[in-house]
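**Student:** no sequence for this one, just the structure:
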């Protein structure tokens, strides 16, 4: 892949990371899927080798490199399997909140162990009954002396079981008008009194990715754990959603590339009616259509990544990519499974796992319907 934003040092890094995954991840991935959990030991190995939070400044233990290295990490993890999505969330969704809005004291306290893999992070936005309606969340945090009393429930939280550090979106001023102006971000640490975990959720796909309910009952959070300014939480979330949605688009694109690769190999080796099924015109047309869509998706995505790395505001384009590439991935999964025939429905074939893993990408980080409303607004509609 000749990405416009990558240089020789990025490709050297890619080869190194791919070798690491072949040794430390690929042989165990099926076992992790069966156990419904990526072990903490793998996180620590990632940290030891410098594959966590690569863009964090060296003063906090990171490598201080450009975001192209994070793109490579996300691409190579997705090539192995979508259940590794929690690592990308840690590196490129949660940690940027700490680096952008954290105080110097907070950064020195939390970032070094996030880089080593000793501390695993999560972000808790979604609530039962309040999915995309972020401004109307019901979790509250009321200041009581030197602590906030945090009360509420979160659900569908990626890394929810492993998380040692959770950024919680909550209302510090429930009476604020409009409601989003009362939202703040609190950092809740493991073992904080009043913080418990509910069920590890049993999902259709992403089996090795731990996803959980989080419960806060008079959870006493030190006021020093307020991230940024009180009342600015909604603004911070909006500022970081561009990168979050770009991460989802990258994973969707890589997944489609992998599914096409698997299917091309399969149709060339599988025979029916005396010849390889790749020789049938219908098979060829389906694969040609998918290959064309995937190539166009890659071209658009690479340009967006380059623009994002340049610091440009590309919210509308990223919304387009998140919507279009996740829909394409779901369509490709269906067509590739069909071309595998009955074998495509068997768990030992990777296409079956891809088929069940990919649909959620059109739901999380803002549903694709939300993406369309963002695009419409930017079109002046």
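**Tutor:** Structure's in. What do you need? Keep in mind it's a predicted model, so treat the numbers as computed, not measured.

**Student:** every contact and neighbour count from this point should use C-alpha atoms.
**Tutor:** Will do.

**Student:** secondary structure class of the residue nearest to residue 257 when sequence neighbours are not counted, three-state.
**Tutor:** Leaving aside its sequence neighbours, residue 257 sits nearest to residue 294 (C-alpha to C-alpha, 6 or more residues apart in numbering; 6.8 Å). At residue 294 the chain is in helix, as set by DSSP: H, G, I helix; E, B strand; the rest coil.

**Student:** residue 192 now?
**Tutor:** From three-state DSSP, the assignment for residue 192 is coil.

**Student:** need the contact list for it.
**Tutor:** Residues near residue 192 by C-alpha atoms under 8 Å, 6 or more residues apart in numbering: 219, 220, 221.

**Student:** if we use 10 Å, what do you get?
**Tutor:** Contacts were defined as C-alpha atoms under 10 Å, 6 or more residues apart in numbering; by that measure residue 192 touches 216, 219, 220, 221, 222.

**Student:** residue 69 now?
**Tutor:** Contacts of residue 69 by C-alpha under 10 Å, 6+ apart are 6, 9, 10, 11, 13, 14, 51, 53, 54, 55, 75.

**Student:** included below, for side-by-side comparison, is a second structure:
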């Protein structure tokens, strides 16, 4: 079985800025990834299957709703702890981090933030323990970057709502027990509905033939006259701002998670460069390889500082959507570039499943697109600094 030799880079001694709790949380997640994810993830990626046996482990390290209060089964941690957990999980695999991100930020977060007490008590403890898994239905076949154009809708039928439509590219869909679905009412206003597996007319076909996120389960959410009880409507917020608020939380986690993928690629490339001998010396002794490695650690360090400061702002309730967009865009692009450079350092070996780099590279091609594309996040920043929206 493959041994995980990962050593985390900390060039600017950022561990000194973390609390004892932060370090305990991060190290618990790191050890779990080394023990339960790294030895199996290549095999699961090769066969395009999500390793469902790790769900209980994700729950045990607090990956499901880490910032949700303990009253509802969460760990009651701060936002930096949440980020560190996502960093460590994505160091193992972006698809596994996607599973945790969706559960935490896109399912538990809206139920906790927009739901009533009955909904919190019913759903959150089972989601926190991993007994139930959730998915988030916003993206549609014809509406990705423009979610406000969605056509999924529900009608008031007196004692229930009747839901129709379809959602696409949904992480966790094939095995989800509940789905937080965003749909328009008869007036065209967007609301969140909790849809449960087993409701007649609700199906979740799996998406196959992916070259990316192969160890993550992706699918569709299809609604054919689904009767949704009225008590399943999230009452505390509606409009497009409601699902976008969830995406802020998820994008924040991605900004940390991408650092983990970059760290793993860098660590793999550094170790390989020190061991691989060509022309009578380790390739790490050649200037061009040192240039690559030096630029990698510089970009990782910059991303760490960006994420840490964003975490402080999140803890203080000051982080804006535009600030989160900047971090998501920068850190994912950084990780993707490092994956590509790391693959070159490994030469032909870099394309094999013997190493994690090619898997990270393929995964990050999805991460750079989902939950706001690279270009859309650029325009969010542009709109914020100029006051003019370019994508409307």
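**Tutor:** That came through fine. Everything numeric here is computed off the predicted structure, so don't read it as measured data.

**Student:** thinking again about what came up before, which position in the second structure pairs with the residue nearest to residue 257 of the first structure?
**Tutor:** Alignment note (TM-score structural alignment): residue 294 of the first structure maps to residue 300 of the second structure.

**Student:** same deal with residue 47 of the first structure?
**Tutor:** Superposed on the second structure with TM-score structural alignment, residue 47 of the first structure falls opposite residue 59.

**Student:** and if you look at residue 117 of the first structure?
**Tutor:** Per TM-score structural alignment, residue 117 of the first structure is aligned with residue 130.

**Student:** for its match, give its distance to residue 213 of the second structure.
**Tutor:** 21 Å (C-alpha to C-alpha, to the nearest Å).

**Student:** higher neighbour count, these two?
**Tutor:** Between residue 130 of the second structure and residue 213, counting by other C-alpha atoms under 10 Å, residue 213 is the more crowded of the two (27 against 21).

**Student:** that one reaches residue 207, doesn't it?
**Tutor:** No - counting by C-alpha atoms under 10 Å, residue 213 of the second structure stays clear of residue 207, with 11.2 Å between them.

**Student:** hey, what's in contact with both of these two?
**Tutor:** Common contact partners of residue 213 of the second structure and residue 207 (C-alpha under 10 Å, 6+ apart): residue 171.

**Student:** what's the distance between the residue sitting furthest away from the middle of the second structure and residue 286 of the second structure?
**Tutor:** Computed with C-alpha atoms, centre = their mean, the residue of the second structure farthest from its C-alpha average is residue 280, at 43.1 Å. Separation of residue 280 of the second structure from residue 286 of the second structure (C-alpha to C-alpha) stands at 11 Å.

**Student:** residue 212 of the first structure corresponds to which position in the second structure?
**Tutor:** Mapped onto the second structure by TM-score structural alignment, residue 212 of the first structure lines up with residue 219.

**Student:** burial count for the nearest residue to that match once chain neighbours are set aside?
**Tutor:** Leaving aside its chain neighbours, residue 219 of the second structure sits nearest to residue 206 (4.0 Å; criterion: C-alpha to C-alpha, 6+ apart). By other C-alpha under 10 Å, the residues close to residue 206 of the second structure number 18.
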